[in-house]
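1. A predicted structure for the sequence below; I have some questions about it.
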Amino acid sequence: MPAHASLRRAFPPREYVRGRSLGSALLGFAATLLLCGVLLSLYLIADLLISRGTVSAENDHLADLLVLTGQATPDEDGVVAIPDGYRMAPGDRGIAHAVWMNRDGVLGPPLAWLYRNVQTLQSNLPALATLIGAAVVLGLMRSLCLSWARLAAARAVGAAVTRLRKALHRQALRLGPSDLTEEAAKEVLGLFTVDGETLRQGLQDGVLRLGRYPAKIIVLTAFSLLVSPLMTFYIAFPLLVCWWLLRRQAVSVKLARRLATHRSDKALRLLAEGLTKARVVRGYGMEEFESDRFNTHLGRYQSDLAAANRKARLSRGLARAALVLAGAVVLGILGTKVLNTGGAFTPAHALLLLGIAFSLLRPLNELADLHRDRHAAAVAADRIYRYLNRVPEVGQAVGAKFLQPLSRTLEFDDVHYTDPRGRKLLDGVSLSLPAGQVTAIAAPESLEAKALVSLPPRFLEPQRGRVKYDGEDIAWVTLESLRAETVYVGGGDPCFTGTVRENLTGGDPEVPLSKVIDAAKTAHVHNFVQRFPQGYETVLGEFGETLTPGQLFRLGLARAVLRDPAVLIVDEPSEGLDEDSKAQLDDTFARVFPGRTVLLLPGRMTTLRRADRVVLLHRGAVEAVGPREELVQKVPLYRHWEYVRFNHFRHGTAPQPAGPSNGRPSPGSPALAGSTA
């Protein structure tokens, strides 16, 4: 699916013209109308300051002016009686000059109506104060409309992104159990946070720009045509050419800067190459060669940098020249119009047209950049939908039935599994494990062992073969009943942000506190929970108490004990356990393991020794099965696995070598295998 198709799927085009998106567009349109009001107020202020309220009407137009400003009324024959002794005051007539100058234009009637009905506009100082106040009020109302428009756009887009984040959460719960390496968990975290935010920002920008700027361009262009159609056409061409050149200059400078950065980085790497080869240079007497090479690359680096700077300066210079030329042309056109129209086109008109042109600059830039700026959002949407389109490995069969607790045997019947990267982890594994015993799974490749123990709870689905509980294929039982009887406790399982009790019960308020405390005591969780300020109501997680790796693992064991499963899978952490945690885990295992079917991925030798049997996997197949003592004696591969996994050097701290008088083996001796607790 193309990236922009994913963006349209996340926020279809119809969403731009309904609901909150439509509300955002209407608010943007209202803000544009208010901007026109601000520009009109500023035009009247400029005209008032330039004319000082003086209306220089000829005597034969005096009657027209009096009628226009509402100071006289024509009789039945259309004759206007000028009051006796009336004369035009030299000034202090408010916006009468603007009314008179626009008498033949579209703005004339509205301005005349304002002059007649707003008394404060009929004198200079009251008119100035009124116009300034109107500009401020209209500007504040425009800011409020824009703020509401952004809020409406954020809510419209937020609903769409929230739907996607909910879908990501559901998909992560479906795909997460089969993630052996936890790489997919990191991927979905990035999709949920970084890509989700990129998508939200891109969609919000799209709603705002498409809702505001096309209408703004149309309204401001229409306003400019109302002021002076001819002058609008005269100045539009040079201004558009100037804008286009400025756009080209910005793109050119950006590309030049990117190219210069790439070249300078490459040159700097060549220059720095000798810094890491001092031993070779000095050892072989290559100082002169290295110096010549360094000077050559340095000269090339400085030359490339100077060329890039010259190109950037030339591009900026051309753009500035185009800007100055366009400005001169526009000012010449407007100035000629002001001087040659006998006052019909005033300097205030010229300033109004320039203000409209300046107000059009941002909408044009924003719409021109829209496609480029939305590309990042489109790529983020594409990544999100690629993840959502993945098909989970595990699903519940139609007509699945309830599973009874395991009572006889757990069987793996010719099981094959290849991970999404094409690694064959299980290749025809066949096992029959008696219920009620502890089985340790060993494998030089740890993913093979993890894949095997992920099959009983159906975190993974075998591509071939079956897993059976008491002869019944678990592919045909309900996931709820299967996972109620098969619990996986991982060494790296985190806690949830919530109370201790919620973490143990999974948020089920029906579980009585007494049962929670009993399970916590069994796993030696009760002791450290009692030391928390609120006990079992203490919040854990990012905004609460933090736990050590040993405490986290015991919390997971207590959660499992509370559910009392028939099959318990324990992936013990191999690092991060202090001596106190190790002792408490040994006691917990002694309490939990008896009478239960346990699949064990041991992290310590003392845990491994609790197993009734060990299954050794190698290259996806069962290499050997038997008690640990027997495998140590008869299977060299097992001895190698045990030594590599449990010797002291794996932790980076070797035991102290024994003296010649104590008769102990040296640190490198295989006799050390299994010496770690």
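-> Ah, there it is.
2. okay, CA-based contacts and neighbour counts for the rest of this
-> Will do.
3. which residue sits closest to Arg263, ignoring its sequence neighbours?
-> Asp304 (7.3 Å; CA to CA, 6 or more residues apart in numbering).
4. which element is that neighbour on?
-> helix 287-340 (DSSP states H and E).
5. same deal with Ala98?
-> Per DSSP H and E: helix 96-101 holds Ala98.
6. Now that helix: buried residues?
-> Ala96, His97, Ala98, Val99, Trp100, Met101 (16 or more other CA atoms under 10 Å).
7. from the residues you listed, which is closest to Ser264?
-> Ala98 (59.6 Å; CA to CA).
8. related to what we said a few turns ago, how close does the residue nearest to Arg263 sit to Leu339?
-> 52 Å (CA to CA, to the nearest Å).
9. In terms of neighbours, single out the busier of those two.
-> Comparing Asp304 with Leu339 by neighbour count (other CA atoms under 10 Å), the higher total belongs to Asp304, at 17 against 13.
10. Kindly provide the distance from that one to Glu572.
-> Distance of Asp304 to Glu572, computed by CA to CA: 58 Å.
11. Over to Leu479?
-> Distance from Leu479 to Glu572, by CA to CA: 24 Å.
12. before we move on, back to that, from the buried residues of helix 96-101, which two are the most distant?
-> Every pair of these checked by CA to CA; the farthest is Ala96 and Met101, at 8.6 Å.
13. try this one side by side with the last:
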Amino acid sequence: MLQFLRPYRLQVVGASIALVFTAGITLSLGQGIRLLVDEGFSSGTPAMLNQALLIFMGLVMLLALGTFTRFYLVSWIGERVSADLRKAVFDHVVTLHPGFFETNVSGEIQSRITTDTTLLQTVIGSSVSIALRNALMFVGGIIWLIITNPKLTSMVLLSVPLIVIPILVFGRRVRALSRSSQDSIASVGSFVGEAIKNIKVLQAFNYQQRDKALFARHVEHAFAIAVRRINQRAWLSTIVILLVLGAIAAMLWVGGHDVLAGRISSGELAAFVFYALMVAASVGAISEVYGDLQRAAGATERLLELLSARSLIVPPAVPRELPTTVTGELWLKDVCFAYPSRPDYWAINALNLRVPAGSSMALVDSSGAGKSTLVDLLLRFYDVQSGSISLDGVDVRELNPETLRDQIALVPQQPVLFTGTVADNIRYGNPDASEDQLIAAAKAAYAHEFIERLPEGYDSFVGEGGVRLSGGQRQRVAIARAILKDPKLLLLDEATSALDAESEFQVQQALQRLMKDRTTIVIAHRLATVVKVDKIAVLDHGRLAALGTHGELIKESPLYARWASLQFDHDQVDPAAVSDTEPLLNKQESE
């Protein structure tokens, strides 16, 4: 964590000075008590008593000033470091490749950025200060005990190892349990987030009671771990108090007899008792915050795991640049790709495709046969195992991913809108766009009319995930966002499959404008949406099975003709072409 403290070294130095100052003043109070007893009370003169009290009050004022300075600086450092850590983790997480989030639950990542950093803020802004201050008080108190009475001090020192050993033993257990506790809390948060995000589906299937039971199980598991952690901390505190106060009781017995025998003064015994209690309180305070420090250590481990995660998609050491004028020509040469979770299965297998600049190509196949995978590869969310993908003759692996994605716009099947206004979501395509450009993009996407009817127009709040808009409206906002970006390569991933007839018509009109003079890859199950594209590529288990126009494929591709016969009226399809697909269909069904 030192890397996060280093920028604020002046504040750390100031807090350290205040810490040492307050510890020194607190230790001086013992001598103030000695003066008050021996020269104030015992002298019998009001002047000496007043002088002793003035010295004592002066020390108290200095202690108050030092405490204010220490508390302010330490709390400021805790808040500042926590904020910097949150930003650092988030800034790193958003650069990780999408495959990272397939194995790491978003709710747990969110818990690390919020809960764990909040815990660290509390520890840095409070517990660390308490631990350091009490460590100074412990050392200083021992020194003053030795100066005041070496004989009695030896009794106190004999108990120190007995106190430190339980702190170390129980502390290790608390740290392990704290890590488990943080993980279980993250699991609870993840469950809540998923349930709320999908509340309509949850209620539609009447899953409330079962989810309540599942959530209760998560909560009780977290509670059980917390109880084990609390039990360890409670035993630690109990043992420390018993040992420390037992040692003080023995010391008072010996010291009391020395006062009665005249070997030490009452003031010396009072000062010694003060320092002994201070040492005992310091040990007790350290044992209390030691558990917090161990919890912070567990939280730090979780955060540093995120910070140390490495993205599999990184810019090359010396990235190439695209031509000054990007045309959008796309080449796929012998592309083979398998997901890391399924290395033995080729999602894309020896695929060769060329999409001329400004043309459109549709990809059709059965579900799960590689269409959406190809979108991920074009955006370089993953790298191919063999072969190459080139944009304007430059291999995408030789480009900075940001340079590549600057030329691409994606309109997905389920449009993603972010919490904010309609204008905010459209500007996602170009944050620097003017108001006129924003409205022009909305008009081109056939979205301006419905946006104007919203309560606050372009400043209307869309809700989480765009919940306040219909599916067709969300899709048109997504198209407006793509239009505003003005890409050279457009990726349409099932952009109309989930819409009603009216919304689909309006979205299709918007897409036709968007596709004009742009290289476009269209992914679709519904063949009616791709009959007008320049070329249609038929994929079969990641391989290219056929390539041509709709009319050509009806005649030449039995597989495509079969799909067409299932989606169009039979009188629109050549019966001979359909009949040719029967042997292939029977073979596929038997497999």
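-> Thanks, I have it. The shown structure was predicted, so the numbers you read here are calculated from the model rather than taken from an experiment.
14. shared neighbours of Ala96 and Met101 of structure 1, which are they?
-> In terms of CA atoms under 8 Å, 6 or more residues apart in numbering, Ala96 of structure 1 and Met101 are not both contacted by any residue.
15. Now do the helix holding Asp304 of structure 1: which elements does it pack against?
-> helix 229-272, helix 347-388 (3 or more CA pairs under 8 Å, 6 or more residues apart in numbering; DSSP states H and E).
16. So what does Phe21 of structure 2 match up with in structure 1?
-> Under the alignment (TM-score structural alignment), Phe21 of structure 2 pairs with Ala30 of structure 1.
17. quick one: its match and Ala149 of structure 1, what's the gap?
-> On the measure of CA to CA, Ala30 of structure 1 and Ala149 of structure 1 end up 10 Å apart.
18. what's the answer for Phe532 of structure 1, then?
-> 48 Å.
19. Between those two, which is the more surrounded one?
-> Higher neighbour count among Phe532 of structure 1 and Ala149: Ala149, with 28 against 14, using other CA under 10 Å.
20. And the more buried one, how far from Asp373 of structure 1?
-> Counting by CA to CA, the gap from Ala149 of structure 1 to Asp373 of structure 1 is 20 Å.
21. How about Ile235 of structure 1?
-> Taking CA to CA, one finds Ile235 of structure 1 at 30 Å from Asp373 of structure 1.
22. and what of Leu199 of structure 1?
-> According to CA to CA, Leu199 of structure 1 and Asp373 of structure 1 sit 11 Å apart.
23. Who has more neighbours out of these two?
-> Leu199 (28 against 16).
24. give the contact list for the more buried one.
-> Val161, Ala376, Ala377, Ala378, Ala380, Ala381.
25. try it again with 10 Å
-> Contact analysis of Leu199 of structure 1 by CA atoms under 10 Å, 6 or more residues apart in numbering lists 7, 10, 157-158, 160-161, 191, 205, 374-382, 384.
26. Same check on Ala280 of structure 2?
-> Residues in contact with Ala280 of structure 2 (CA under 10 Å, 6+ apart) are 134, 137-138, 141, 156, 160, 163, 240-241, 243-245, 247-248, 274, 286.
27. Compare those and tell me which is most surrounded.
-> Neighbour max across the contacts of Ala280 of structure 2 (other CA under 10 Å) = Gly141, 28 neighbours.
28. how about that residue, what's its partner in structure 1?
-> Per TM-score structural alignment, Gly141 of structure 2 is aligned with Leu220.
29. Correct me if wrong, but its match is in a helix.
-> Yes: assignment of Leu220 of structure 1 by DSSP: H, G, I helix; E, B strand; the rest coil places it within a helix.
30. Could you check how many residues crowd around the closest residue in space to it that isn't next to it in sequence?
-> Of all residues not flanking Leu220 of structure 1 in the chain, Ile356 sits nearest, at 6.4 Å (CA to CA, 6+ apart). Here the number of neighbours of Ile356 of structure 1 (other CA under 10 Å) works out to 18.
31. quick one: what's aligned to Ile356 of structure 1 in structure 2?
-> In structure 2, Ile356 of structure 1 lands on Met278 (TM-score structural alignment).
32. residues contacting its match?
-> By CA under 10 Å, 6+ apart, the neighbours of Met278 of structure 2 are Thr26, Leu27, Gly30, Asn134, Met137, Phe138, Gly140, Gly141, Ile142, Phe272, Gly284.
33. Kind regards, and thank you for your time.
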